[in-house]
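Q: here is my input, please return the structure:
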Amino acid sequence: MTKVRVFAPAKINLSLHITGQLNNGYHLIDSLVAFADIGDWITLTEHGLRELSVTGPEAVPDLSSDTNIMWHAAQKFWSPDRPLSMGLEKHLPMASGIGGGSADAAATYRGLLLLRAAVEGAGTPRDPTPADARDLLAIGADVPMCVLSDPARIQGIGEQITPVPELFPYAIVLVNPRVQVSTPAVFSKLAIKDNPGLDPWPDRFEDRDAALAWIAAQRNDLQVPAIANCPDIADVLSALKRIETCRLARMSGSGATCFGIFERVHLAQAAAEAIRAAYPDWWVRSGRLNGGKQAVPQLIRSTT
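A: Prediction:
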């Protein structure tokens, strides 16, 4: 029996510009994304009869059903005649704008490549293929970027990925008001769907303050329509902005999770504690960006 464990980091849209809409309804984006050291954990085992167990503080019964996005990845990247059990240790809230489901599917894909290599004695996983990229995009527009789990500029419907290796690992606080937001409902309230893309990306930034100033000059075009659907988002942003050490507060994705960027980890931790004390019903976590470095699958047990 062989087992693989994979970290599924939260995806943070540091900016999200909606630049158009295709005839099939898909929206075009221009977004700077990064990944936090906050996320879910996936366990894959070559054993059992296609079972998914869900644990963790954000576990809900529906997550263990055969409609879970992790099964979509398993159907495409694991042989149906081979045993497989999956475990999801859920730490990210559902429908929260930080790519929880997409991150889980991406982690499942990465883990299945390693699991297959271990089972077949190949040593190392095969490289991703163009066919993989198409299948991953079919599972969800955010899944390919979550497979990368590194800072990147994302364009098109999510398939155009340009790595941004120099992004500083800022300290962050993530806050969700415990309200699920419907992405289609947010898009339906977006008045203008052909907005300008990101400002030109500099060849280099002088320092992390210059990079943060560039990020602050960008937008999340979904923030205003999301607040119209969920006024609690405005409360979250206000709570972050009231913290004197918060350098930037913005919503991620289509909400309702918002992020605050801080100079140092201890400042982010102190801000998280203050917000948690003031709003005990909210989901609040502190950490760092570039947490996707932890997302490499680990072969944690292999016996015969």
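
Q: make it CA atoms for all contacts and neighbour counts henceforth
A: Will do.

Q: for the helix or strand that contains Phe259, which outside residues touch it?
A: Secondary structure assignment for Phe259, by DSSP states H and E: strand 258-262. Contacting residues not belonging to strand 258-262 are listed as 12, 170-176, 233, 236-237, 240, 245-252, 268 [Cα atoms under 8 Å, 6 or more residues apart in numbering].

Q: and what of stretch 110-125?
A: With contacts defined as Cα under 8 Å, 6+ apart, stretch 110-125 is touched by 2-6, 44-46, 74, 77-78, 126, 147, 296-299.

Q: ok, stretch 163-174 next?
A: 150-153, 208, 211, 257-265, 268-269, 271-272, 283-290.

Q: tell me where the stretch 101-250 of the chain has strands.
A: For the stretch 101-250 of the chain, strands defined by DSSP state E, counting those that start in this stretch occupy the ranges 152-156, 160-163, 171-176, 246-251.

Q: what's the most buried one of the ones you listed?
A: When the strands of the stretch 101-250 of the chain are scored by mean count of other Cα atoms under 10 Å, the highest mean neighbour count falls to strand 171-176 (a mean of 26).

Q: from Ile69, how far out is Asn24?
A: Separation of Asn24 from Ile69 (Cα to Cα, to the nearest Å) stands at 22 Å.

Q: ignore the last one, Leu14
A: Taken as Cα to Cα, the span from Leu14 to Ile69 is 24 Å.

Q: the two: who's more crowded?
A: More crowded of Leu14 and Ile69, by other Cα atoms under 10 Å: Leu14, with 27 against 19.

Q: check which helices and strands the helix or strand containing that one sits against.
A: Assessed by DSSP H and E, Leu14 sits inside strand 2-21. When contacts are defined as 3 or more Cα pairs under 8 Å, 6 or more residues apart in numbering; DSSP states H and E, strand 2-21 sits against strand 27-45, helix 100-120, strand 298-302.

Q: here is the second sequence; please produce its structure so I can put it next to the first one:
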Amino acid sequence: MNCIKIKAPAKLNLSLDITGQREDGYHLLEMVMQTIHLYDQITLEKSNEISLECDCPDIPCNGKNLAVKAAKAFFHATHLDGGVKITLQKRIPHGAGMGGGSSDAAAVLKGLNRLYHTPLSTKQLDKIGLKLGADVPFCLHGGTMLVTGIGENLLELQDMFPCWFVVAKPEQGLSTVEVYQAYDALEEQQMIRPKTNGVIQAIYEKDLETLSRSMANVLEYAVPLQEIAEIRQTMHQHGAYIAQMTGSGSAVFGIFEQEEDAKECAVSLSQTYQQVYVCKPCKK
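A: Purely as a prediction, here's the structure:
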């Protein structure tokens, strides 16, 4: 086998709370995360060197790309004298807080482990992934999970109950580093923080009302984009139980019980925003 194809799903943060900060500057997080049926498509071919081709001109194809970093980390960890040609069909919005780069990196790690028939365990892949980014370990697993620490502590939850997500991204993307810096610079204020246990309970009880009352993302306080509020308002007008920013933004998602309502909302948002998606949650 010299070539494989693998899907890299996007993620949403059903909740995101910052519980502290380590001495090295890393933020301590408490998040309930969910993969969705929106994918980048990655093709891996054995090669003598590491290279990347991407159909999105905004994505760097050099050593700054997480997929390339993942390939380098894989060959360093396995001590293999090999390479890979990575072909990336980009569908997950860039700068959206949807984990596109992290999911690509996770897909490359899993794919190379299969392509080169190496025996790296899930725990070993998680360890490599964490050095690449806080979201990579989760993206290696997917489904519905509670993620804590700096992204290294993963607890598998029950699969998200059937529902529909509408995701809309403003034209302006956001830098994760800059959003966290803006959060750190905020003056003390009363934030609406997620009730993480309530989110988890709602998932197990398939209770959309409780879920909507428990969800929140504290990083929204650090993002002053007017479009986020406008997207949320449109989603609520079309029947979303909850609408909030995912990750460090700038994408916003709403949760709908009925497919028809979700599609009507997407049509309305598409009149203003180019990147609008209707998705279902992925199962483990």
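
Q: how alike are these chains, TM-score-wise?
A: Once superposed, the chains reach a TM-score of 0.88 (TM-score structural alignment, normalised by the length of the second structure), with 275 aligned residues with a Cα RMSD of 2.4 Å.

Q: thinking again about what came up before, quick one: the strand holding Phe259 of the first structure to the second structure mean distance?
A: In the superposition with the second structure, the aligned residues lie an average of 0.7 Å away from strand 258-262 of the first structure, counting by mean Cα distance after the TM-score superposition for the first structure.

Q: just checking, next helix/strand downstream of that strand?
A: Moving toward the C-terminus from strand 258-262 of the first structure, the next helix or strand (DSSP H and E) is helix 265-278.

Q: and that next one, which residues are buried?
A: In terms of neighbour count (16 or more other Cα atoms under 10 Å), helix 265-278 of the first structure has its buried residues at 265, 267-269, 271-276.

Q: what's in contact with it?
A: Applying Cα under 8 Å, 6+ apart, the external contacts of helix 265-278 of the first structure come out as 171-173, 239-240, 243, 245, 261-262, 282-288.

Q: you'd agree Glu227 of the second structure is up against Pro170?
A: Yes: between Glu227 of the second structure and Pro170 there is a contact under Cα atoms under 8 Å: 6.3 Å.

Q: neighbour-wise, which of those two wins?
A: Higher neighbour count among Glu227 of the second structure and Pro170: Pro170, with 24 against 18, using other Cα under 10 Å.

Q: check the fit of the strand holding Leu14 of the first structure onto the second structure and give the mean distance.
A: Mean for strand 2-21 of the first structure is 0.8 Å (mean Cα distance after the TM-score superposition for the first structure).

Q: that strand to strand 27-45, inter-axis angle?
A: Taking axes from the mean of the first three to the mean of the last three Cα atoms, to 10 degrees, one finds strand 2-21 of the first structure and strand 27-45 inclined to each other by 170 degrees.

Q: how many neighbours does Val179 of the second structure have?
A: Neighbour tally, Val179 of the second structure, other Cα under 10 Å: 20.

Q: gap between the aligned partner of it in the first structure and Leu299 of the first structure?
A: Using TM-score structural alignment, the equivalent of Val179 of the second structure in the first structure is Val186. From Val186 of the first structure over to Leu299 of the first structure the distance is 40 Å, taken as Cα to Cα.

Q: with Pro231 of the first structure instead?
A: Pro231 of the first structure is 44 Å from Leu299 of the first structure, where distance means Cα to Cα.

Q: same deal with Gln155 of the first structure?
A: 33 Å.

Q: and what of Leu88 of the first structure?
A: For Leu88 of the first structure, the distance to Leu299 of the first structure (Cα to Cα) stands at 16 Å.

Q: ok, which of the helices and strands packed on strand 2-21 of the first structure comes nearest Ala216 of the first structure?
A: Closest of those to Ala216 of the first structure is strand 27-45, at 11.5 Å (criterion: Cα to Cα).

Q: mean deviation of that closest one from the second structure?
A: Aligned to the second structure and superposed, strand 27-45 of the first structure gives a mean residue distance of 0.7 Å (mean Cα distance after the TM-score superposition for the first structure).

Q: list the buried residues in that strand.
A: Neighbour-count burial for strand 27-45 of the first structure, with 16+ other Cα under 10 Å as criterion, is recorded at 27-45.

Q: check stretch 231-249 of the first structure too.
A: Neighbour-count burial for stretch 231-249 of the first structure flags 232-234, 236-237, 239-241, 243, 245-249 (criterion: 16+ other Cα under 10 Å).

Q: could you dump these to a markdown table with distance to Ile215 of the first structure?
A: What follows is those, written out as a markdown table (distance: Cα to Cα, whole Å):
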| residue | distance to Ile215 of the first structure |
| --- | --- |
| Asp232 | 24 |
| Ile233 | 20 |
| Ala234 | 20 |
| Val236 | 20 |
| Leu237 | 16 |
| Ala239 | 20 |
| Leu240 | 17 |
| Lys241 | 16 |
| Ile243 | 19 |
| Thr245 | 17 |
| Cys246 | 14 |
| Arg247 | 11 |
| Leu248 | 9 |
| Ala249 | 11 |
